[in-house]
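J.: Could you look at this predicted model? Sequence included:
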Amino acid sequence: METKKFTRKEIAERDTKAETVFVIANKVYDVTKFVDDHPGGHEILMNVAGKDASEQFEDAGHSLDAKELMNKYYIGELVDQDKRHNIDRNVNWNLPPVSEEPASGFLTSWKFPAALGLLLTLLYTYLFG
């Protein structure tokens, strides 16, 4: 499947809450469905809608999880003549896709909090009981 190409002019026209699109590291993301769920509030995304948000995204110090989540909203790239080739960040945007399956394992299940609670109860009983 061929990557869809966008011009900066096309991106600039998509700067509303009904269609929130921006560029990060020459890649185009449509975060319309994520605007209300953004942990920092929708205002942050609306301030960069229709623009290149590379600097703001990196300056915010997003986690690896946030960067992986971006794969879900990736819709294409800028056309070659609109790309900025002087991006001096060492960013790997070719992260593996985010799994839709819930995480499983001891630390992510109910078992860990239950075991920790039991251990703390026994410790409290031993020390103060």
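T.: Done, it's in.

J.: C-alpha from now on. contacts and neighbour counts both.
T.: OK.

J.: Let me see the ranges of the strands in the chain.
T.: Assigned by DSSP state E, the chain shows strands spanning 5-6, 15-16, 19-24, 27-30, 74-78.

J.: another structure for you, compare them:
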Amino acid sequence: MGGDGKVFTLAQVSEHNTPKDCWLIISGKVYDVTKFLEDHPGGDDVLVSATGKDATDDFEDVGHSENARGMLKDFYVGEIDASTIPKSTTYTPPKQPNYNQDKTSEFIIKLLQFLVPIAILGLAFGIRLYSKSS
């Protein structure tokens, strides 16, 4: 097909998003895969769903053969203007509240205030039963 050095924006590529007019971006290059939709082994839905975005990750994740990579040149129409593709953002976890040691200490103290008297009563009761049986 030959792109003659044309440079497209993401908006221009995303206009070609139907089964009758389907363009993809793979590794910074723009491809018109409309004529390949029926022949694509993964089905045409896979290609149509990848329009309007950089489909490089999708293409690489599948693990296309060298033959499939070679076929791309037949569908090449130009380059993508990289400045029009949004930068991917990294996940930033939400800020967690600080661990409050004081509340943990409070809980342990309250637990001990409950368990220690029960332990003392159990020990006293055990000693009394032991001394009566001797």
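T.: Yep, it's here. In this text the structure is predicted, and so the values were computed from the model without any measurement.

J.: Please state their TM-score.
T.: Scored against TM-score structural alignment, normalised by the length of the first structure, the superposed chains reach a TM-score of 0.61; 86 aligned residues with a Cα RMSD of 2.1 Å.

J.: Save the strands of the first structure as JSON lines, and put in distance to Phe128 of the first structure too.
T.: Shown next, in JSON lines, are these (distance: least, Cα to Cα, whole Å):
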{"stretch": "strand 5-6", "distance to Phe128 of the first structure": "67"}
{"stretch": "strand 15-16", "distance to Phe128 of the first structure": "60"}
{"stretch": "strand 19-24", "distance to Phe128 of the first structure": "56"}
{"stretch": "strand 27-30", "distance to Phe128 of the first structure": "56"}
{"stretch": "strand 74-78", "distance to Phe128 of the first structure": "56"}
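
J.: Tabulate those (TSV), appending mean neighbour count and distance to Asp36 of the first structure.
T.: As requested, these are exported to TSV (neighbours: other Cα atoms under 10 Å; distance: least, Cα to Cα, whole Å):
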stretch	mean neighbour count	distance to Asp36 of the first structure
strand 5-6	16	25
strand 15-16	18	13
strand 19-24	24	11
strand 27-30	22	13
strand 74-78	18	18
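
J.: Relative to Ala115 of the first structure, which of these is closest?
T.: For the strands of the first structure, the distance to Ala115 of the first structure is smallest for strand 74-78, at 39.9 Å, taking Cα to Cα.

J.: residue range for the closest one in the second structure?
T.: Counting by TM-score structural alignment, strand 74-78 of the first structure pairs with residues 76-80 of the second structure.

J.: Measure the mean distance from that stretch to the first structure post-superposition.
T.: Following the fit onto the first structure, the mean deviation recorded for stretch 76-80 of the second structure is 0.5 Å by mean Cα distance after the TM-score superposition for the first structure.

J.: just the helices in the first structure please.
T.: 8-12, 42-48, 54-59, 64-69, 111-128 (DSSP state H).

J.: What lies in contact with the third one?
T.: Going back to what we said before, that points to helix 54-59 of the first structure. For helix 54-59 of the first structure, contacts defined as Cα atoms under 8 Å, 6 or more residues apart in numbering pick out 23-25.

J.: any idea how far Leu24 of the second structure is from Leu37 of the second structure?
T.: As for Leu37 of the second structure, its distance to Leu24 of the second structure is 12 Å (criterion: Cα to Cα, to the nearest Å).

J.: joint contacts of these two?
T.: Contact criterion Cα under 8 Å, 6+ apart; residues shared by Leu37 of the second structure and Leu24: Leu47.

J.: What residue in the first structure is paired with Ser105 of the second structure?
T.: Ser105 of the second structure maps onto nothing in the first structure, by TM-score structural alignment.
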